[in-house]
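> output the structure for:
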Amino acid sequence: MLQVPGLQNCGIPTKVLCQLNMVMPEELVDDEEIWEDIKAECCKYGSLRSIEIPRPINGVEVPGCGKIFVEYDSAAECQKALQARTGRKFTNRVVVTKYYDSDMYHRHDF
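Okay, the predicted model is just below:
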């Protein structure tokens, strides 16, 4: 099984949720609506502290591009979001969710 640093789908919940398979990097080039859509969907599960959506930059490999990171006020809220969002569809894609290490998130180590 491939292990990605910072991602964990079991064990102790963190305050940060990483959502994969929601958007493709090319969809992030000039779509500002995505942020509002993510915020509206994710705030249903708790208070949001921050959202990070790494976007592509021409000629530069951007770590985490295509992933969506959402930080909640508590690990319990994040756990609630993970349980609710896993397997849901977003733009005809099945969402994959994982807890993400809070320290790595704050360092923008995506």
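
> hey, let's count contacts and neighbours off CA atoms from now on
Fine.

> give the buried residues for stretch 48-64.
The neighbour-count check on stretch 48-64 (16 or more other C-alpha atoms under 10 Å) flags 48, 51-56, 64 as buried.

> just these now: which is nearest Glu36?
Ile51 (10.1 Å; C-alpha to C-alpha).

> so what's the closest one closest to, chain neighbours aside?
The shortest distance from Ile51 to any non-neighbouring residue, by C-alpha to C-alpha, 6 or more residues apart in numbering, is to Val70 (4.6 Å).

> now the second one, please; I'll put the structures next to each other:
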Amino acid sequence: MSASSRGSIQVLLQRLMLQPGGSPTKVLCLTNVVSPDELKDDENYDDITEDMRTECAKFGNLVNLVIPRPRPDGEPTPGVGKVFLEYVDVENSSRAQKGLSGRKFGGNPVVAVFYAENKFLEGDYEG
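Below is the predicted model:
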């Protein structure tokens, strides 16, 4: 195997490690938590955001919380139905991932996976 092939494989492996569920990152993506319909009403959205902030801060220092909302014109919005949590470090996000995974929210088991920090920082919520 040539040095360039090994380098390409190494880059590919590094990318895979940044995928959800791969190596821990400071960012978590929660699914099975909210539905698009719940996010349409401003008051309901504010309540959900505050509840999530309060609950998720119990696991560590929460830096940022993003809950993508459906667009009023009905056009698809990336990440609707997901909740993104950015913690101060991997230790805090790992604690949150363990504490939130499988927990019931609205009768549904929460799925909490690590999310690529670079995608989160770019506002890419499709992953």
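
> what's the TM-score here?
Taking TM-score structural alignment, normalised by the length of structure 1 as the basis, the two superposed chains have a TM-score of 0.90; 104 aligned residues with a C-alpha RMSD of 1.1 Å.

> map Ile68 of structure 1 across to structure 2 for me.
Counting by TM-score structural alignment, Ile68 of structure 1 lines up with Val83 in structure 2.

> list the contacts for that match?
Applying C-alpha atoms under 8 Å, 6 or more residues apart in numbering, we find Val83 of structure 2 in contact with 29-31, 33-34, 65-68.

> circling back to that earlier point, widest-spaced pair of the buried residues of stretch 48-64 of structure 1?
Leu48 and Pro56 (23.8 Å).

> which parts of structure 2 are helices?
3-17, 42-56, 90-100, 117-121 (DSSP state H).

> would CSV of those helices with mean neighbour count be doable?
Formatted as CSV, these follow (neighbours: other C-alpha atoms under 10 Å):
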stretch, mean neighbour count
helix 3-17, 12
helix 42-56, 14
helix 90-100, 19
helix 117-121, 15
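
> start from the N-terminal end of structure 1 and give the strands.
In structure 1, the segments counted as strands under DSSP state E are 7-8, 16-20, 48-52, 68-72, 89-90, 93-94, 96-100.

> point to the residue nearest the middle of structure 2.
Central residue of structure 2 (C-alpha atoms, centre = their mean): Cys29, 1.7 Å from the mean position.

> residue in structure 2 matching Arg107 of structure 1?
Checking TM-score structural alignment: Arg107 of structure 1 goes with Glu122.

> run a quick neighbour tally on that match.
8 (other C-alpha atoms under 10 Å).

> closest to Asp46 of structure 2 out of the contacts of Val83 of structure 2?
Nearest member of these to Asp46 of structure 2, counting by C-alpha to C-alpha, is Ile67, at 10.2 Å.

> my guess is the closest one contacts Phe84. True?
Yes. If you go by C-alpha atoms under 8 Å, Ile67 of structure 2 and Phe84 touch, sitting 6.4 Å apart.

> for the equivalent of Arg85 of structure 1 over in structure 2, give its distance to Leu12 of structure 2.
Correspondence of Arg85 of structure 1 to structure 2, assessed by TM-score structural alignment: Leu100. As for Leu100 of structure 2, its distance to Leu12 of structure 2 is 30 Å (criterion: C-alpha to C-alpha, to the nearest Å).
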